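1. Sharing a model that was predicted from the sequence below.
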Amino acid sequence: MLEKINSADIIRTTVRTNPFIHNWLSIDFFSNPQKTEVYGKVEDGILSSYIMIFIGYEQPIVIIYNYSSDMLDYINLVRGKRTVIWVFGEYEELFREMSKTEQVVLRDNVILFARKVNFYPGGKKLMLEDESAFNDFKAKVHWFKNSNFLAFKRYGSFEGEKLVAAALRRGEPNYCNIGGVYTLREYRGKGHAKKVVSLITRECLEMNLVPFLSVHSKNEPAIRAYKAIGFEEFSHFKWIKLNGFTAFDEET
């Protein structure tokens, strides 16, 4: 039987055991407590397994660590919806169960982290004077549609006065998560993502933080760019996408 998790200490301690995997748990639990529910099993003060349901976007998000069949009752909350389930650990049984009633697509993702940086100049930390350019950018990108400019530290790359690539940085002590990396399609292949990600990476390393990110394992151009910056692979996890398009289909 899973218990509902309300303890901030349990969440923080769990995240510290492996922030590359558990950081999304921390971000949503603390940033959106009214829209986030966590159920799991606690052993020695940490979550040995859990399911997190976040309903803050247009589509809900489910994150599962160490799946067990008693999580299915909670997953029923998103049946029939367009969403994505992130699975860390065994996924085959869950995929079979969801396939019985939902349209499902399985996707592999890779987590990468950096201990050094090859810097590509030209990126910029976005300031208040860049908010208009960011608003023009996010109007073209579903991923950023509901993004609050002030919610996270944001970075970008420009051509002239036009913002053509962007990403954000967030995290806890000792690490930083680079997310939302996106380059407008007509500007890809020009190194804009390298400029943005290498700037964030350098900033993180200068603060003695370990930067990491995740990307579709078949997105070879993005992976090549990240490895050129200095990233290396850490591990893989699965996305089980339900019932068609989600915001997560748009990425570099």
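-> Sure thing, it's come through.

2. C-alpha only now, for contacts and for neighbours.
-> Fine.

3. what about F158, which helix or strand?
-> Assigned by DSSP states H and E, F158 belongs to strand 153-159.

4. Buried ones in the following helix or strand past that strand, by neighbour count?
-> As assigned by DSSP H and E, the chain's next helix or strand after strand 153-159 is strand 162-170. Using 16 or more other Cα atoms under 10 Å as the test for burial, strand 162-170 gives 163-170.

5. now L213: how far from W24?
-> 11 Å (Cα to Cα, to the nearest Å).

6. Between the two, tell me which one has more neighbours.
-> L213 (22 against 15; other Cα atoms under 10 Å).

7. Now do the same contact list for the more buried one.
-> Taking Cα atoms under 8 Å, 6 or more residues apart in numbering, we find L213 in contact with 111-113, 177-179.

8. Cross these against strands and list the overlap.
-> Mapping those onto strands (DSSP state E) picks out 111-113, 177-179.

9. ranges for the helices of the stretch 1-150 of the chain?
-> Taking DSSP state H, counting those that start in this stretch, the helices of the stretch 1-150 of the chain run over residues 8-17, 19-31, 72-75, 92-99, 131-138.

10. Relative to T201, which of these is closest?
-> When the helices of the stretch 1-150 of the chain are compared by Cα to Cα, helix 19-31 sits nearest T201, at 14.9 Å.

11. From the contact counts, what lies against the lengthiest helix in the chain?
-> If each helix of the chain is counted by residues according to DSSP state H, the longest one is helix 192-206. In terms of contacts (3 or more Cα pairs under 8 Å, 6 or more residues apart in numbering; DSSP states H and E), helix 192-206 is packed against strand 153-159, strand 162-170, strand 175-183, strand 210-216, helix 220-229.

12. next up, a second structure to put side by side with the first:
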Amino acid sequence: MANNYYEGTGVLMLDRVTPVIKALFGAFALDENYPGDGLAYIARIAETNDPQWSDVLDELEALAKQLGIPVPDEDEPTLAPLLERMAADFGTDQDEELENLIEHHRFEDSADLEALLLIATCLNDGHNLVAIQFEGCWHCSKPRLFELGGDGCYLSRDLTVSRSSTQALQLGEPLRKAILAADAEEASALIALEAASLLAGIRDEPFRMTVRHRVAERLAQTPASTSR
């Protein structure tokens, strides 16, 4: 019988590690001293630590009590009402992205870094977290075909860039077929889709459209002029 695993390491880009950061990312083997210079180590290691939303709930409840924020009285505590109260205390309860997260996120099973980043920026107790960089890999205890790979992401409130090795495989075959068939329409559509995916990571829509137009202009330039 084969076992599948996912693990990875990364850094928080911030001014300092605070109680909020410890509550949100403590289960990620947080190390505030490494590598230093505004970076703090985080990790998700197979069979060692698998950060769950239940871990985040427990830590935020403890922090809320320390800060004198009333914890919702529930037989089975949930994260959404607690986040609402903490956001109100931090003056960010009107943040539209946070409101949408609280309304629609299930907060079950493994904790995801993108949601944690948003929560952290709305509960800023001086940490000033600006981004998360993370690289991971999945592997199998047996060298089975296509059960090994990697991914990486750069997450911030302004930009999300995320790619996996699987995406390279999924793009390569249809693009090769389009090239062999001399199908410029299909090849250009595949490449445009990749570019659109990258552009979609820019949160500011007006700026995203400006960048899109500028990219189109650059692609239309002759090879000799693209270096300028």
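-> On my side now, so go ahead. What you are looking at is a predicted structure, and each value in this text was computed from that prediction instead of being measured.

13. Tell me how they score on TM after superposing.
-> Remark: TM-score between the superposed chains equals 0.26 [TM-score structural alignment, normalised by the length of structure 2]; 114 aligned residues with a Cα RMSD of 6.7 Å.

14. that older thread, make a markdown table from the helices and strands packed on helix 192-206 of structure 1 and add distance to C204 of structure 1 to it.
-> Formatted as a markdown table, those follow (distance: least, Cα to Cα, whole Å):
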| stretch | distance to C204 of structure 1 |
| --- | --- |
| strand 153-159 | 12 |
| strand 162-170 | 9 |
| strand 175-183 | 7 |
| strand 210-216 | 6 |
| helix 220-229 | 13 |
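
15. who wins for proximity to Y74 of structure 1 among those?
-> Closest to Y74 of structure 1 of these, according to Cα to Cα: strand 210-216, at 25.5 Å.

16. That closest one to helix 19-31, inter-axis angle?
-> 90 degrees (axes from the mean of the first three to the mean of the last three Cα atoms, to 10 degrees).

17. Can you show me the strands along structure 2?
-> 4-13, 31-35, 39-44, 131-140, 149-156, 160-164.

18. So which of those is the most surrounded?
-> Among the strands of structure 2, the stretch with the highest mean neighbour count (mean count of other Cα atoms under 10 Å) is strand 39-44, at a mean of 22.

19. I'd like to know which elements it is packed against.
-> Packing contacts for strand 39-44 of structure 2, counted by 3+ Cα pairs under 8 Å, 6+ apart, involve strand 4-13, strand 31-35.

20. related to what we said a few turns ago, now render the strands of structure 2 as CSV, adding distance to A184 of structure 2.
-> Formatted as CSV, the strands of structure 2 follow (distance: least, Cα to Cα, whole Å):
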stretch, distance to A184 of structure 2
strand 4-13, 38
strand 31-35, 47
strand 39-44, 42
strand 131-140, 34
strand 149-156, 29
strand 160-164, 25
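
21. hmm, back to that, will you turn the helices of the stretch 1-150 of structure 1 into CSV that also has distance to H192 of structure 1?
-> As requested, the helices of the stretch 1-150 of structure 1 are arranged in CSV below (distance: least, Cα to Cα, whole Å):
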stretch, distance to H192 of structure 1
helix 8-17, 31
helix 19-31, 25
helix 72-75, 38
helix 92-99, 36
helix 131-138, 14
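
22. Quick one: closest of these to K238 of structure 1.
-> Nearest to K238 of structure 1, of all those, is helix 92-99, at 10.1 Å by Cα to Cα.

23. Now do the buried residues in that closest one.
-> If you call a residue buried by 16+ other Cα under 10 Å, then helix 92-99 of structure 1 has these buried ones: 94-95, 98.

24. Which of the residues you listed sits closest to E220 of structure 1?
-> Nearest to E220 of structure 1 out of the buried residues of helix 92-99 of structure 1 is F95 (Cα to Cα; 25.0 Å).

25. Would you mark the buried spots in the strand holding F158 of structure 1?
-> Residues 154-158 are the ones in strand 153-159 of structure 1 that count as buried (16+ other Cα under 10 Å).

26. Now do that strand: which elements does it pack against?
-> If you count contacts as 3+ Cα pairs under 8 Å, 6+ apart, strand 153-159 of structure 1 packs onto strand 124-125, strand 162-170, helix 192-206.
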